[in-house]
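S.K.: Fold the stuff below for me.
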Amino acid sequence: MPPECLAPEYVGSLFDVPIPMSVGDWVPDRPDHLNDWIQEMLKDIDKDGCPITHPAVLEFKNDIESDPELFMGFHRIFENVPERDPLGRLQVKDYLTMLSLFQRFMGDAPSWNPRFLVFLPFTTVLQWPMSMSNGFTILINRRVNDHFRKIFAVWLKFLASSQSNYVLHEGCDGWLSPEAMENMPKFKETFVCDPGEPHWGFTSWNHFFARELRPGARPPSNPDDDRIITSACESKFLRKAFSVTTRDQFWMKNQPYSLVHMLNNDPLASSFVGGTVYQAFLSPYYYHRWHSPVEGTVVKTQGQQPFLSHVATRALIFIQARNPNIGLMCFIGVGMVEVSTCDITVEPGQVVKKGQEIGTLHFGGSTHCLVFGPQVKLEFLNSTNEVIPAQLLDCPIDRVEAHL
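M.R.: Next up, the predicted model:
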């Protein structure tokens, strides 16, 4: 790695404890790095003055200042945030600073950083309030979520535009650099791209993020053995639960969901009582399209935003496996804390092959679940501790077998 790409080594401090948002590498695993990043962002808006002018952010500001409940709530959520952390770094202490940062982020695409990545800028700003009861209360307010939805819609439009491709280059902070590619092996051979074209042919950040496989790349594992259930995503094992009950709790995106909540109270949820839930998460480096883990028929699909719209965007795809001993299963794609679109590309009644693409996530999707009925007893054929599961043969894979 070129010396100019290296940040100074961290010497250590009081902040050596990983935080939940670091799962999947969406934010640094050490809070001191987050605080360093916030410090830089605060310097930027202080230097520019950063008056709030963007219509979506200005509307949010006006709503906070005209509504007594929101005005009090957004003052209270910053009351317990220290002015500076123990190392003397400034913190976000008021809603105006928060909104100024939000406005800045709306024109930024995620840059690759050899030291650490911050993919969740909005969440990073709210890391203190989100961990406190008064912050949680105001952030689940429906009007507040409506404003977040509008802001994220603007950001998503930017990330899908050609303006966002400035981070797609081969320099030391670019996603196409040799150093970044070390985290995405065989990229040129695996994904549709043209290194001879500007930005390797990617037209936007989201185009890169939701990149497509080249024809024939990564064929599905054991396509003709319907006892083998392959992973639906390139992802890393997080947790599994057996003999689940209707009201069991599973932690998806740091929010508790019972089986019926995960499946949005769908009548088909009863089919999975006594069954198994397998959950794995995706990294920013991973391939973000979904593939059918079984051969079968799509029974039902559903997209939803049931709780915090910026926390739990989800997609449900119910598939009746060809193998009757597997029967009905469900794929759940879970969107990002911030911007994400769960794009389902199959329809009810459609027959899908094992490994066939069934949907994708556009900047988001850090976790997914596979849900099976009680008739399916899963045996993991590879270790779930370190392996990155994928249904694709030239990745390290973690397959699961239905004992029939």
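S.K.: drop to CA atoms for contacts and neighbour counts, all remaining ones
M.R.: Will do.
S.K.: Tell me where the stretch 101-250 of the chain has helices.
M.R.: Residue ranges of the helices in the stretch 101-250 of the chain, as given by DSSP state H, counting those that start in this stretch, are 121-125, 127-130, 133-139, 142-159, 178-181, 187-190, 205-209.
S.K.: now what about the longest one, what contacts it?
M.R.: The list of residues contacting helix 142-159 from outside it, by C-alpha atoms under 8 Å, 6 or more residues apart in numbering, reads 56-57, 59-60, 105-107, 109, 138-139, 164, 204-206, 308-310, 338-340.
S.K.: Make a ChimeraX selection of the buried ones in those.
M.R.: To isolate the buried members of the contacts of helix 142-159 in ChimeraX, using 16 or more other C-alpha atoms under 10 Å:
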select :56,57,59,60,105,106,109,138,139,164,204,205,206,308,309,310,338,339,340
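S.K.: got the contact list for the stretch of helix or strand Lys47 belongs to?
M.R.: Under DSSP states H and E, the secondary-structure element containing Lys47 is helix 31-48. Contacting residues not belonging to helix 31-48 are listed as 13, 15-19, 27-28, 89-91, 100-101, 104, 116, 118, 124-125 [C-alpha under 8 Å, 6+ apart].
S.K.: one more, for comparison:
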Amino acid sequence: MAPSYQQRIASDPQYRGVPPGMLILHRFGGWLPRDHRVLEKWLKKRIAKIDDRRKKGTKVALDPVIQEFQEVIESNPPIYMGFHEMFNQVPDKPPYNNDPTGKPQVRDYTVMLELFDEIIKTAPEWENNDLVGFPINAIIDWPMGTPAGYSMFTTDKVNEQFKNMFDVWVTFLTSPDSRYVIPGWIPHIPNFIDLYQCDPTDPYYGFTSWDDFFTRKFKDNVRPVDLDNGSISSACESAFLARVPNIKERDSFWLKGQPYSLADILNYDNTYVPQFVNGTIYQAFLSATKYHRWHSPVNGVIEDIFNVPGTYYAESPSAGFDPSAPDLSQAFITAMAERAIIYIRSEYDPIGLMAFVAVGMSEVSSCEITVHKGDTVQKGDQLGMFHFGGSTHCLIFRPETQLTWVPREQHDDVLLNEEIATVVPA
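M.R.: I've put the predicted structure just below:
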């Protein structure tokens, strides 16, 4: 029997010698270091700066968007209480008296906000050959697992403030000032120059900003596609997560096992939800170093498009205090997080209508749709892209669409435009 994903990670020479309890095997996509000690050093430096300023009595002018976040917390009694309770509800005993990085738990929302203020002025970078790509998750991971944290991170006013904060961060990430980290990323992306459109003679490989680098394009013919109507191609460069038949219209997506809840995923749309009840859902997630654009899995016409606002840091209550809880909540967030929904009507009748759902996860998970209603698309044509942020996606098929799936194990890599299923003719 082939080794499991967790066994492969545990046997990786990079993690040889990592102490028990410090190697997190379920961190999918590489957005946070699997070795907690890397995060420990990363957060230690930032908390030390805050502590030093406070000891010296140095006042820091927070960015206006962080000041606004603080005002929302302090001027709304339920939110003020929630941002105290989410820290107080973290058990005051090992291991919860240390945060996921091993440092003393951040138990004060003012420290949290000062850390946010630092983060939105930087770009994600590598430290000790590992990536700290979800810095906000590193700060609030334990509070996210509390009842008060769940309540706060599903509150519209709080998510509006995260969105405002992320808009400021995106302004930095789309500026030339954010390019400084790009050279540090290139060694971690195999065959970068061969795969991606870039200028290797330029210090920043021809990219104008961090966002320009993150949304980079493949070179022509790197990911060829078979235009045959009789197959479904992979919409993203991703890793297989799940394939589930007989999707219910409504289900308890917050429980252990996180069943898919079609009405919640498709934003309660009475036109489309009934057409997919008892159909099949396919989900795969994107890794930090991979390509982040989406492409059509079928030939057809764009029937409808929607951007759905949602949460950023709500995690499944069934994940509890697991430091990998955001990664372990991927099915849950299909019903909760910000997402883009694209309905495509295949020109091949045995497929008919299908849905592509791009789901943002955690920081700056912007979903940009680049097609329009009525557009004709071929397999492999671009549909849109994720801007900086963790991300997962789903393909949803009607019960009438009969498919024979290419066998996959969880976490198997699936290349963009690779065949994932063949269609059984009607």
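S.K.: Any idea what the TM-score is?
M.R.: The TM-score (TM-score structural alignment, normalised by the length of the first structure) is 0.86; 381 aligned residues with a C-alpha RMSD of 2.7 Å.
S.K.: so how far is the helix holding Lys47 of the first structure off the chain centroid?
M.R.: 23 Å (C-alpha atoms, centre = their mean, to the nearest Å).
S.K.: superposed on the second structure, where does the helix or strand following that helix end up, distance-wise?
M.R.: For helix 31-48 of the first structure, the succeeding helix or strand toward the C-terminus, using DSSP H and E, is helix 55-66. With mean C-alpha distance after the TM-score superposition for the first structure, helix 55-66 of the first structure departs from the second structure by a mean of 1.9 Å once superposed.
S.K.: and helix 55-66 of the first structure, what does it pack onto?
M.R.: Packing contacts for helix 55-66 of the first structure, counted by 3 or more C-alpha pairs under 8 Å, 6 or more residues apart in numbering; DSSP states H and E, involve helix 68-76, helix 95-105, helix 142-159.
S.K.: can I get those in JSON lines with distance to Pro178 of the first structure?
M.R.: Formatted as JSON lines, these follow (distance: least, C-alpha to C-alpha, whole Å):
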{"stretch": "helix 68-76", "distance to Pro178 of the first structure": "43"}
{"stretch": "helix 95-105", "distance to Pro178 of the first structure": "26"}
{"stretch": "helix 142-159", "distance to Pro178 of the first structure": "23"}
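S.K.: out of those, nearest to Thr345 of the first structure?
M.R.: Nearest of these to Thr345 of the first structure, taken as C-alpha to C-alpha: helix 142-159 at 19.3 Å.
S.K.: so where in the second structure does that closest one end up aligned?
M.R.: Here helix 142-159 of the first structure aligns to the second structure at residues 156-173, judged by TM-score structural alignment.
S.K.: So what's the gap between the matching stretch and the chain middle?
M.R.: On C-alpha atoms, centre = their mean, the centre of stretch 156-173 of the second structure falls 15 Å from that of its chain.
S.K.: Now do the buried residues in it.
M.R.: 157-170, 172-173.
S.K.: same deal with stretch 205-218 of the second structure?
M.R.: Buried, per 16+ other C-alpha under 10 Å, within stretch 205-218 of the second structure: 205, 207, 209-216, 218.
S.K.: Quickly name whichever of those residues is closest to Gly390 of the second structure.
M.R.: Closest approach between these and Gly390 of the second structure, by C-alpha to C-alpha: Phe214, at 11.6 Å.
S.K.: who touches the residue in the first structure that the closest one lines up against in this structure?
M.R.: Per TM-score structural alignment, the equivalent position to Phe214 of the second structure in the first structure is Phe209. Residues in contact with Phe209 of the first structure (C-alpha under 8 Å, 6+ apart) are 284, 287-288, 362-363.
S.K.: ok, those residues in the second structure, which still hold?
M.R.: Using both residues aligned by TM-score structural alignment, their matches' C-alpha atoms under 8 Å, the second structure keeps these contacts from those: 287-288, 362-363.
S.K.: between these, which is closest to Pro219 of the first structure?
M.R.: Closest to Pro219 of the first structure, out of all of these and judged by C-alpha to C-alpha, is Tyr287, at 14.2 Å.
S.K.: Any buried residues in stretch 46-55 of the first structure, and which?
M.R.: Result for stretch 46-55 of the first structure [16+ other C-alpha under 10 Å]: buried residues Ile52.
S.K.: mind checking the end-to-end distance for it?
M.R.: This stretch, stretch 46-55 of the first structure, spans 21 Å end to end (C-alpha to C-alpha, to the nearest Å).
S.K.: With stretch 289-296 of the second structure instead?
M.R.: Span of stretch 289-296 of the second structure from end to end, C-alpha to C-alpha: 21 Å.
S.K.: Over to stretch 88-100 of the second structure?
M.R.: 16 Å.
S.K.: what does stretch 84-104 of the first structure give?
M.R.: End-to-end distance for stretch 84-104 of the first structure: 22 Å, by C-alpha to C-alpha.
S.K.: Gly384 of the second structure: what secondary structure?
M.R.: The local conformation at Gly384 of the second structure, judged by DSSP: H, G, I helix; E, B strand; the rest coil, is strand.
S.K.: Let me know whether it touches Val357 as I believe.
M.R.: No. Judged on C-alpha atoms under 8 Å, Gly384 of the second structure makes no contact with Val357 at a distance of 10.9 Å.
S.K.: Looking only at neighbour counts, state which of these two leads.
M.R.: Applying other C-alpha atoms under 10 Å to Gly384 of the second structure and Val357 shows that Val357 carries more neighbours, namely 24 against 19.
S.K.: The first structure: which residue goes with the more buried one?
M.R.: By TM-score structural alignment, Val357 of the second structure lines up with Ile332.
S.K.: Confirm that its match sits in a strand.
M.R.: Yes. Counting by three-state DSSP, Ile332 of the first structure is found in a strand.
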